[in-house]
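K.L.:
Structure of the sequence below:
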Amino acid sequence: MISLGFITMYPNQEKLYATEIATRAFDHGIQLYRFTPTSIEPTTEMVRGEIFNNDTKEWDAAVFEIPSYLYDRCFYSFDGVSKKSQPIMNWLKMRPSCHFLGQGLPNKWDIYEVLIQDKVLAPYIPPTEQAVSPTAILHSLMKAHQIILKPEKGSMGKGIISLSLHRNYAEAVYKDNQQLEAKQFTTRAELKKWIEGILSSQPYLIQKYLPLQDENNCPFDIRILLQKNQLGEWVEQGRGIRRGLPDHIISNLGGGGEILSFDEWSDNMATAEKLLLFDNIHTITTRLPFVLEENFSPLFELGVDVGLSKDGALWLLDSNSKPGRKVILETSPDKHDKLYTAPLHYCLYLHSQQSIRS
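P.N.:
Alright, predicted model coming up:
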């Protein structure tokens, strides 16, 4: 049996997803394991984790060798667990006996620097700067009157801030415990001090504000899931619309947003507008995986987020190498089995390539 390890930061993270894969793994000649980076014993290099029991359909506690193939579903932040886990994952990636389904992507700034140099993708990339200091942020705000601050290592919409300049004050809008918060500043010194506190927590990027709302002033974007198939080729698994709450700054589902069918949503567009949108999406999804893999590491999947502004421009908002599946699962129930078997099919492809090399 081929051994495949499903790695998360915490023991029960994404357990339902791992279980769906595991129930299908045995028929593909694959044994699935679950563990965290910190569950690897440094002296013996054995793992204390869980193995899926195909007879009981349950996870059993077990001690086992590091699996030959690894599916990395670790999401890092700035906490203690991340600081312990990331070096271990980097160590695993250096081991010749470990084959990752996907190596992951670097931070958003490194990705931006590569994509903005590509002639095909550059027109879709929002102009971005590093927030090197509070002064740099204030300068951008004075120039554009409204900007977005995004964490360099952010995911799932966490930490995004909208800064806007009004006649007698500046305003920061952000999420705090799933609630939309607005903070106003009447002096430059007050705003600068607040920004200093923000930058002390993590590095940020500056982007000009893009009007990505629908007619009801709800922010929305298009999530497209790309994965490699059993032949190692990129295929689109599906696409859907994520729509946020009115007057909010992002469409992230964790903040109370909803999922809409892409086909139903796009059916309301004029024919010419729809054809242009489809053509632009095709350009992005065809070119993006190639550019990322050419400049970084091999990947297995990509969550591609694109935004359609009120003037009809399409913007590539994010490229996520560890995407969720909620949008596709809700809008395309017929894709369930395909999504859960995709990691298995690609694992078999990698195994066949290893057999050829050896």
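K.L.:
For the rest of this, base every contact and every neighbour count on C-alpha atoms.
P.N.:
Noted.
K.L.:
check contacts around the residue nearest the centre of the chain.
P.N.:
Nearest to the mean C-alpha position of the chain, by CA atoms, centre = their mean, lies Asn320 at 2.9 Å. Applying CA atoms under 8 Å, 6 or more residues apart in numbering to Asn320 gives the contacts 105, 302-304.
K.L.:
swap in Asp263?
P.N.:
Here Asp263 is in contact with no residue (CA under 8 Å, 6+ apart).
K.L.:
immediately after the helix or strand harbouring it, which helix or strand?
P.N.:
Here Asp263 sits within helix 262-266, counting by DSSP states H and E. Scanning forward in sequence from helix 262-266 by DSSP H and E, the next helix or strand is helix 271-295.
K.L.:
if I look at the residue nearest to the centre of the chain, how far off is Arg223?
P.N.:
Taking CA to CA, to the nearest Å as the measure, Asn320 falls 10 Å from Arg223.
K.L.:
next one: Glu190
P.N.:
Using CA to CA, Glu190 is found at 37 Å from Arg223.
K.L.:
So for these two, which residue has more residues nearby?
P.N.:
More crowded of Glu190 and Arg223, by other CA atoms under 10 Å: Arg223, with 26 against 12.
K.L.:
who's in contact with the more buried one?
P.N.:
By CA under 8 Å, 6+ apart, the residues touching Arg223 are 239-242, 303-306, 327.
K.L.:
In helices, which of the residues you listed appear?
P.N.:
Counting by DSSP state H, the contacts of Arg223 place Val327 in helices.
K.L.:
now the helices for this structure?
P.N.:
Assigned by DSSP H, the chain shows helices spanning 15-25, 80-94, 108-115, 134-144, 188-201, 262-266, 271-295, 326-331, 336-357.
K.L.:
and for comparison, fold this next one:
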Amino acid sequence: MNKLYTIQTTNSTDHKIHLPITTTIFGRIHTVSFGTLFLPCEITYSDELNQSILLPQELADQLHFPSEGKTNLIFNEGTLHLGPLIGIFTAGFTESTLRPIGERSLFFAKFLSLDQSIGLFTFVFGAHHINWDDGTITGYTYGKNGWQQGTFPFPNAVYDRLPNRRIENHQALKLVKKRLTEEYAIPWYNPGFFNKWAIHKLLIQDSRAAIYLPATFHTPTISQMEEMLATYQSIYLKPANGSLGLGVYQIMYSKEENQYYSRYRDDKEINRLRKYPSLEHFLKAAFKDKLLSSYLAQQGIKLIRLDGKPIDFRVHTNKDEHGAWKVTALAAKVAGKGSVTTHINNGGVVKTLEEIYENPQERVRALHDLTEAAIILSKCIDDNIKGFIGEIGFDFGIDQYGKIWMFEANSKPGRSIFCHPELRDADILSRKASLEYGLFLAKMAIFHPEELIHEEI
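P.N.:
Have a look, this model is predicted:
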């Protein structure tokens, strides 16, 4: 774990920063940096300081540095880097001082409240908070006094938390990313929502990943759907860019009745089961003669069940402070009665593995297999997608033979599983890991900026 230092501001009028004498090993320091702002400074060393540093208030003000807190000390080529400073980019700000990001204020507060545990300084900002002329951002922090607005230099790294695809595709927001990454060489992580079909095409070509993928077709024809039903007994129709289980249909064929059944959630959020004499009748009723150009047909899997209800698994992976993938959270989701998915808003219930598996050996095997699959798939996606991916949420299934199937990968995973009281530690671990990856990228930008440029290409 990185050694953290407590910042203490002084009323000194000079630009002398007092450091512990143990830091003399890093050589002569002539510049101090916070975020992407650099200022000249003088350094003095004291054997009375252990894990604290003294920073003149005047210099702190010029750096837009908070008056207190814990920080990493990063030394490189005569510069002392404080923080680092991580900006969290989003949209949907309000005029409220109590809830500046509306209903998502608590979501962001939970991230910001963890920064000091790893010596980071974090703030949330939107496109309209950027002052391009003087290189500052008027963003929001969260601490013991609640939400506060302050001015910051451009950060060492930006964590993308735009709320949806529509906002993500807004031209003004794309321009913000372009300028900060290209003009200021600031690493930007977790950009872009995944498209299900793009991810499938990417993974099906990788032998490490292909074994976890159900058969999937884009813009399926009726004949393809008929063949899939004959082979797998059921299929799922999913929007390629969907989320939260919206717009999903399960199609089943009864050979005895020569009838088709569709399970879905209607516009009034009621779970429905309908019968049709043919696929043509179903498509006409559900899609009004529109092409399935934005849909995927996915093989139905006979999943393990609890009390007769199908179970799938959400696994969160994150990159840590070393840039390595790790599993930070794992939970089961049991489908609600008559529901087409296990999503919480469809009546699904979150369970721990202990609640699913009474047999310890079965539980250990499931944990091992799900963890292995999640790490392999995280690496495969990361190896084949441009940019810096710091977290992925996977939806997995385990069939009646114990085989693992990957249904979806999400670049900005929801956090509904963390409503379970036994997953509170995992909630903190996964949030903290998202910030730790920002620390990793900030260090890369300081020590090896050429590697970041190569990664972005």
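K.L.:
related to what we said a few turns ago, could you find the counterpart of the residue nearest to the centre of the first structure in the second structure?
P.N.:
Structural alignment (TM-score structural alignment) places Asn320 of the first structure against Asn410 in the second structure.
K.L.:
so who does Ile137 of the first structure touch?
P.N.:
Contacts were defined as CA under 8 Å, 6+ apart; by that measure Ile137 of the first structure touches 131, 206.
K.L.:
how close does it sit to Glu65 of the first structure?
P.N.:
Separation of Ile137 of the first structure from Glu65 of the first structure (CA to CA) stands at 49 Å.
K.L.:
Distance of Ile101 of the second structure relative to Pro277 of the second structure?
P.N.:
Distance from Ile101 of the second structure to Pro277 of the second structure, by CA to CA: 49 Å.
K.L.:
Of the two, which one has the most company?
P.N.:
Between Ile101 of the second structure and Pro277, Ile101 has the larger neighbour count (other CA under 10 Å), namely 23 against 13.
K.L.:
Tell me how far the closest residue to the more buried one other than its chain neighbours lies from Leu306 of the second structure.
P.N.:
Nearest residue to Ile101 of the second structure in three dimensions, chain neighbours excluded: Phe93, at 4.4 Å (CA to CA, 6 or more residues apart in numbering). Taken as CA to CA, the spacing of Phe93 of the second structure relative to Leu306 of the second structure amounts to 42 Å.
K.L.:
With neighbour numbers in mind, choose between those two.
P.N.:
Set side by side, Phe93 of the second structure and Leu306 show more neighbours around Phe93, with 17 against 13, by other CA under 10 Å.
K.L.:
Unless I'm misreading it, Leu54 of the second structure sits right up against Glu42, doesn't it?
P.N.:
No. Judged on CA atoms under 8 Å, Leu54 of the second structure makes no contact with Glu42 at a distance of 11.9 Å.
K.L.:
any residues in contact with both of the two?
P.N.:
Counting by CA under 8 Å, 6+ apart, the shared contacts of Leu54 of the second structure and Glu42 are Ile17.
K.L.:
So which of the two has more stuff around it?
P.N.:
Applying other CA under 10 Å to Leu54 of the second structure and Glu42 shows that Leu54 carries more neighbours, namely 19 against 14.
K.L.:
Please say which position in the second structure Ile51 of the first structure maps to.
P.N.:
Residue correspondence to the second structure (TM-score structural alignment): Ile51 of the first structure is matched to Tyr140.
K.L.:
Apart from its chain neighbours, what residue comes closest to its match?
P.N.:
With sequence-adjacent residues excluded and distances taken as CA to CA, 6+ apart, Tyr140 of the second structure is closest to Gln149, at 4.5 Å.
K.L.:
My read is that the one you found contacts Ile137, right?
P.N.:
No. Between Gln149 of the second structure and Ile137 there is no contact under CA under 8 Å: 10.2 Å.
K.L.:
on that earlier part again, so what's the residue nearest to Tyr140 of the second structure up against?
P.N.:
138-141.
K.L.:
Once you drop chain neighbours, what's closest to Phe262 of the first structure?
P.N.:
Gly240 (4.5 Å).
K.L.:
If you could redo that for Phe121 of the second structure, that was the one I meant.
P.N.:
Spatial nearest neighbour of Phe121 of the second structure, excluding adjacent residues (CA to CA, 6+ apart): Leu85 at 4.9 Å.
K.L.:
what's the counterpart of the one you found in the first structure?
P.N.:
Under the alignment by TM-score structural alignment, Leu85 of the second structure pairs with Ser3 in the first structure.
K.L.:
Which parts of the stretch 1-150 of the first structure are strands?
P.N.:
In the stretch 1-150 of the first structure, the strands defined using DSSP state E, counting those that start in this stretch lie at 2-7, 30-35, 46-53, 58-65, 69-72, 99-100, 128-130, 146-151.
K.L.:
So which elements touch the fifth one?
P.N.:
Right, the one you point to is strand 69-72 of the first structure. In terms of contacts (3 or more CA pairs under 8 Å, 6 or more residues apart in numbering; DSSP states H and E), strand 69-72 of the first structure is packed against strand 2-7, strand 99-100.
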